[in-house]
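> Okay, predicted coordinates and the sequence, questions at the end:
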Amino acid sequence: MDGTDDKDVRLRESAEKLALTLSQSGMQKTTARVMTALLFSQQETMTAGDLCEVLKISSGAVSGAVNQLIPTGMIERVPAPGSRRDHYRFREHAWATLMGNQNTLLAGMWDAAAEGIKVAGKESVAGRRLDEMQDFYGFMQREMAALIDKWREQYDSDRG
């Protein structure tokens, strides 16, 4: 095994470790494996066939994973001139996009608390709990957006 093969094996092992962590945190195992294969790949893009070969999974499994990952903003389908196959890659700034998408969840939680307060009344037992929930999710929503903006500025500045 030459140095390149050894590096590829170690990268694949690292990808599988992360996939395991993600699946233990609730992500479907195949989806996690496809995502990490694209993240750790030395190739700019991979086809579904590439993913099937590397991961030893079916094309249907790859298709299902891709269909779950594209809407999250983690991966994207990209054109490949001269190729009739779909090519996929891990998106630039995917982590910030993923965290930014969490603001939709945070807003939904804030709205649910507001609706509950309107019905229960702010001074009721439920209202006091819901008020704390609303305050927390409002804070998280504001801070998350500011943190992502700050990270983007720092990232761009560092690579400037």
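Looks like it came in fine. As the structure is a prediction and not an experimental result, all values here were calculated from the model. Numbers count the residues shown, from 1 in each chain.

> alpha carbons only for contacts and neighbour counts from here, please
Fine.

> what packs against the one helix or strand residue 151 maps to?
Following DSSP states H and E, one finds residue 151 within helix 125-159. Counting by 3 or more Cα pairs under 8 Å, 6 or more residues apart in numbering; DSSP states H and E, the packing neighbours recorded for helix 125-159 are helix 94-120.

> Please identify the buried residues of the helix it packs on?
Within helix 94-120, the residues scored as buried using 16 or more other Cα atoms under 10 Å are 96, 99-100, 102-103, 106-107, 109-110, 113-114, 116-117.

> What of stretch 12-31?
Under 16+ other Cα under 10 Å, the buried positions of stretch 12-31 are 12, 15-16, 18-20, 22-23, 29-31.

> what does stretch 118-136 give?
So stretch 118-136, judged by 16+ other Cα under 10 Å, has buried residues 121-122, 127, 129-131, 133-134.

> Go ahead and name everything in contact with it.
Stretch 118-136 has contacts (Cα atoms under 8 Å, 6 or more residues apart in numbering) with 109-111, 113-114, 116-117.

> Put this next to the first one:
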Amino acid sequence: MTAESLARLVATELAAEGFPRVPAQLLMRLMVEPTGSMTAAELAAASELSPAAVSGGIRYLGTLGFVRTDVVPGSRRHVYSLPPVPWYASTLTQDRYRAIRALIEGGLEGVEAGPPRDRLTEMAEFFRFLQAEMPALWERWQASRA
């Protein structure tokens, strides 16, 4: 099996698990690109996607921190690449739920006692727990790689 074939299979599985299909295709295409970087035109051609689909997919991946965007020196073209911290590890190094947790905690005063308040409280507590645990998990991952 080639790297490209495997990337297509993994992208299909990511989509089956709920990850948007086009961003999954683009992410996995970057994963198997030797340089880990491609322009929008290269991504469109390699993935057989329209420029608009690539643009939207890259925007989504950028929001998650799974790709980064740089400008090709001397041009107006962008090049998209995998970040220094692997995308799959970014969930361990970024507090993605801080804003949601702050909204819940700030709004709980106005929510009357009962199941909705209990569920929202537990949600905020879970995100607080993740924030506390993720750095240790990242350190364990790094140690396992040494």
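Looks like it came in fine. Quick caveat: nothing in here was measured; it's all calculated off a predicted structure.

> any idea how far whichever residue in the second structure pairs up with residue 70 of the first structure is from residue 123 of the second structure?
Taking TM-score structural alignment, residue 70 of the first structure has residue 62 as its aligned residue in the second structure. From residue 62 of the second structure across to residue 123 of the second structure, the span is 26 Å (Cα to Cα, to the nearest Å).

> Also residue 106 of the second structure?
13 Å.

> do residue 111 of the second structure as well
For residue 111 of the second structure relative to residue 123 of the second structure (Cα to Cα), the value is 14 Å.

> Kindly report the same for residue 38 of the second structure.
Residue 38 of the second structure is 38 Å from residue 123 of the second structure, by Cα to Cα.

> What's residue 19 of the second structure aligned with over in the first structure?
Match for residue 19 of the second structure (TM-score structural alignment): residue 27.

> Surely residue 88 of the first structure forms part of a strand?
Yes: Residue 88 of the first structure forms part of a strand when assessed by DSSP: H, G, I helix; E, B strand; the rest coil.

> Grab the nearest non-local neighbour of it.
residue 77 (4.5 Å; Cα to Cα, 6 or more residues apart in numbering).

> For the one you found, identify the helix or strand it belongs to.
Element membership of residue 77 of the first structure, judged by DSSP H and E, is strand 75-78.

> List the buried residues in that strand.
So strand 75-78 of the first structure, judged by 16+ other Cα under 10 Å, has buried residues 75-77.

> isn't the residue nearest to residue 88 of the first structure right up against residue 87?
Yes: counting by Cα atoms under 8 Å, residue 87 is a contact partner of residue 77 of the first structure at 5.7 Å.

> Secondary structure of residue 81 of the first structure: a strand, I assume?
No: Residue 81 of the first structure: not assigned to a strand; according to three-state DSSP it is coil.

> what's the matching residue for it over in the second structure?
When the second structure is aligned by TM-score structural alignment, the residue opposite residue 81 of the first structure is residue 73.

> Next, find the distance separating that match from residue 33 of the second structure.
Counting by Cα to Cα, the gap from residue 73 of the second structure to residue 33 of the second structure is 20 Å.

> Neighbour count for those two, which is higher?
Neighbours per residue, other Cα atoms under 10 Å: of residue 73 of the second structure and residue 33, the larger number sits with residue 33, 15 against 9.
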